[in-house]
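Novice: 3D, please:
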Amino acid sequence: MKATLATALGLANGALAAVQGFDISHYQSSVNFGAAYSAGARFVIIKATEGTDYIDPSFSSHYSGATNAGLIRGGYHFAHLDTSSGATQANYFLAHGGGWSGDGITLPGMLDLEGSCVLSASATVAWIKDFSNTYHSKTGVYPLLYTNPSWWSSCTGNSNAFVNTNPLVLARYSSSAGTPPGSWPYYTIWQYNDAYTYGGDSDSFNGDMAALLRLAKG
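Specialist: Below is the predicted model:
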């Protein structure tokens, strides 16, 4: 599966090709999506939900703006591991912007994993599996997993349980992505700073445009 996933996406650690993108939430109340596209961005990941009781107030307008500008787009869910099950939060995300279809312009949903470790490592891994498997059962694709090396090591025990299924979105603000956590052989998207010119965080897709389109098509 590992080789199949890498081949399907056309990814490799240290790939020469890269596609610019960014991620945003309501903190970026006004985004010039057209200017971002003109500057070379081709995808954006937009906050949709948190837990089971929060919908980002800018999600709909951001999603429409991104679509109208021709960007590949997708939603993300900020996990609250201590408030409800992974399945419950996956279903909430799916019901409020996190859905996916193989239309070539929609990224699989992203699960945002950061903050304090609120569960044991084994319980954290089980929670993520519950979310991931629920999302997969409803859409046919696994969600992207957003994390940083420190969180993944501390909160999951550096688990390698998702290497063969879930693309990694690596948060590391540095001049290089470094070694991915959890035995992932490569990252799919690298969030490399929190100061994108047109708002939000700067992201880089680890592959060429054709590979990004394959990710969007599942």
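
Novice: rest of the way, CA atoms for contacts and neighbours
Specialist: Fine.

Novice: now for the longest helix along the chain, which elements pack on it?
Specialist: Using DSSP state H to define each element, the chain has its longest helix at helix 121-139. Under the contact criterion of 3 or more C-alpha pairs under 8 Å, 6 or more residues apart in numbering; DSSP states H and E, helix 121-139 touches helix 86-95, helix 149-156.

Novice: Which stretch among those helices is buried most, on average?
Specialist: Among the helices and strands packed on helix 121-139, the stretch with the highest mean neighbour count (mean count of other C-alpha atoms under 10 Å) is helix 86-95, at a mean of 21.

Novice: so how far is the helix or strand hosting Y76 off the chain centroid?
Specialist: If you go by DSSP states H and E, Y76 is part of strand 72-78. From the chain centre to the centre of strand 72-78 is a distance of 6 Å (C-alpha atoms, centre = their mean, to the nearest Å).

Novice: Tell me where this protein has strands.
Specialist: Along the chain, the stretches classed as strands by DSSP state E are 19-24, 43-50, 54-55, 72-78, 110-112, 144-147, 168-171, 189-193, 201-205.

Novice: one step back: adding distance to D53, write the helices and strands packed on helix 121-139 out as TSV.
Specialist: Putting the helices and strands packed on helix 121-139 into TSV (distance: least, C-alpha to C-alpha, whole Å) gives the following:
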stretch	distance to D53
helix 86-95	8
helix 149-156	24
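
Novice: Now for V163: which residues touch it?
Specialist: Neighbouring residues of V163 by C-alpha atoms under 8 Å, 6 or more residues apart in numbering: K2, G182, S183, W184, P185.

Novice: Now show me the structure for the sequence below, then we'll compare the two:
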Amino acid sequence: MSPLRLLALLCVLTLGACGSSQVSVPIGTVTAADFGDRKPHAWTGRTPQSYPVHGIDVARFQNALNWGDARLAGVNFAFIKATEGGDLLDPMFSDHWRGAGSAGVARGAYHFYYFCTTPQVQARWFIENVPKTPGMLPPVLDMEWNPFSPTCTLRPPAGTVRRNTEIFLRILKAHYGQQPIVYTTPEFYKTNQMGRLRGTEFWLRSTAAHPAERYPDERWTFWQYTSTGRVPGASGDIDINVYAGSAASWDNWLARRQIR
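Specialist: A predicted model of the protein is given here:
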């Protein structure tokens, strides 16, 4: 058994001895990933498994998780969908938020952007529904085209997309005290020249190749490498991600980027 997994187990046993039914591992203690994948990819070059710090992202599509089991299996962080557009609150946000926090999973909230509502309205909606919580990860703005939207098929010019992104990020930074992270996909990143955003940390989707191949010359902090992952404590498919650095780097990143 690895020292980190042993430490996690000791944390659980200690809590059990105190009469608590909630499994919890301290935030920042890295537990090794023990995940599966319904459609595993044959990676070339550096693989996701070579990164020590793994996490997940969840929304209403995931029912209630056993966050304690997920934490022990290697879920060190979670990005949880909170809002979409200017009037949609994810119905599972509160449950996921409480569960992740209780299990010692570093948690952050994300907003799915809607191109038919102003960034100001959307930023206010996110702030209204996501309390500024000490220790939370920086907020995330999910920027991607949504071909399935029944109400909005608008695809603004690249310059407008970047300008609206910057407005949203600026409002959230002023409220939460941390520059938000931007999640995006290869097509959206390229079409809208998202690399021109200055001072932005990226969470990049790339399920068939390392981000270095899909986003040449772009630095990234988080990499979403599968949408068909299998994680103890969760039923069905789930998105799995890695952090770009080492376990020690993860501690340093948390110390620098968690909300105060």
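
Novice: which of the contacts of V163 of the first structure sit farthest apart?
Specialist: By the measure C-alpha to C-alpha, K2 and G182 form the most distant pair in those, at 13.4 Å.

Novice: okay, these two: which has more neighbours?
Specialist: G182 (18 against 12; other C-alpha atoms under 10 Å).

Novice: Excluding chain neighbours, give the residue nearest to S206 of the second structure in space.
Specialist: Spatial nearest neighbour of S206 of the second structure, excluding adjacent residues (C-alpha to C-alpha, 6 or more residues apart in numbering): Y225 at 5.4 Å.

Novice: Also A59 of the second structure?
Specialist: Nearest one to A59 of the second structure, counting by C-alpha to C-alpha, 6+ apart, is K81 at 5.0 Å.

Novice: From S206 of the second structure, how far out is the one you found?
Specialist: 19 Å (C-alpha to C-alpha, to the nearest Å).

Novice: Which one's more surrounded, these two?
Specialist: Neighbours were counted for K81 of the second structure and for S206 using other C-alpha under 10 Å; K81 has more, 26 against 21.

Novice: what's near enough to touch the residue nearest the centre of the second structure?
Specialist: Centroid-nearest residue in the second structure, with C-alpha atoms, centre = their mean: F79, separated by 3.0 Å. Applying C-alpha under 8 Å, 6+ apart, we find F79 of the second structure in contact with I56, D57, V58, R107, G108, A109, Y110.

Novice: Also A212 of the second structure?
Specialist: Contacts of A212 of the second structure by C-alpha under 8 Å, 6+ apart are E218.

Novice: corresponding residue for it in the first structure?
Specialist: The alignment partner of A212 of the second structure in the first structure, by TM-score structural alignment, is G178.

Novice: quick revisit: can you list the contacts of F79 of the second structure in JSON lines and add neighbour count and distance to T165 of the second structure?
Specialist: Listed next are the contacts of F79 of the second structure as JSON lines, based on neighbours: other C-alpha atoms under 10 Å; distance: C-alpha to C-alpha, whole Å:
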{"residue": "I56", "neighbour count": "23", "distance to T165 of the second structure": "24"}
{"residue": "D57", "neighbour count": "21", "distance to T165 of the second structure": "21"}
{"residue": "V58", "neighbour count": "22", "distance to T165 of the second structure": "22"}
{"residue": "R107", "neighbour count": "26", "distance to T165 of the second structure": "22"}
{"residue": "G108", "neighbour count": "25", "distance to T165 of the second structure": "18"}
{"residue": "A109", "neighbour count": "23", "distance to T165 of the second structure": "17"}
{"residue": "Y110", "neighbour count": "26", "distance to T165 of the second structure": "14"}
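
Novice: so A8 of the first structure makes contact with L212?
Specialist: No: if you go by C-alpha atoms under 8 Å, A8 of the first structure and L212 don't touch, sitting 10.2 Å apart.
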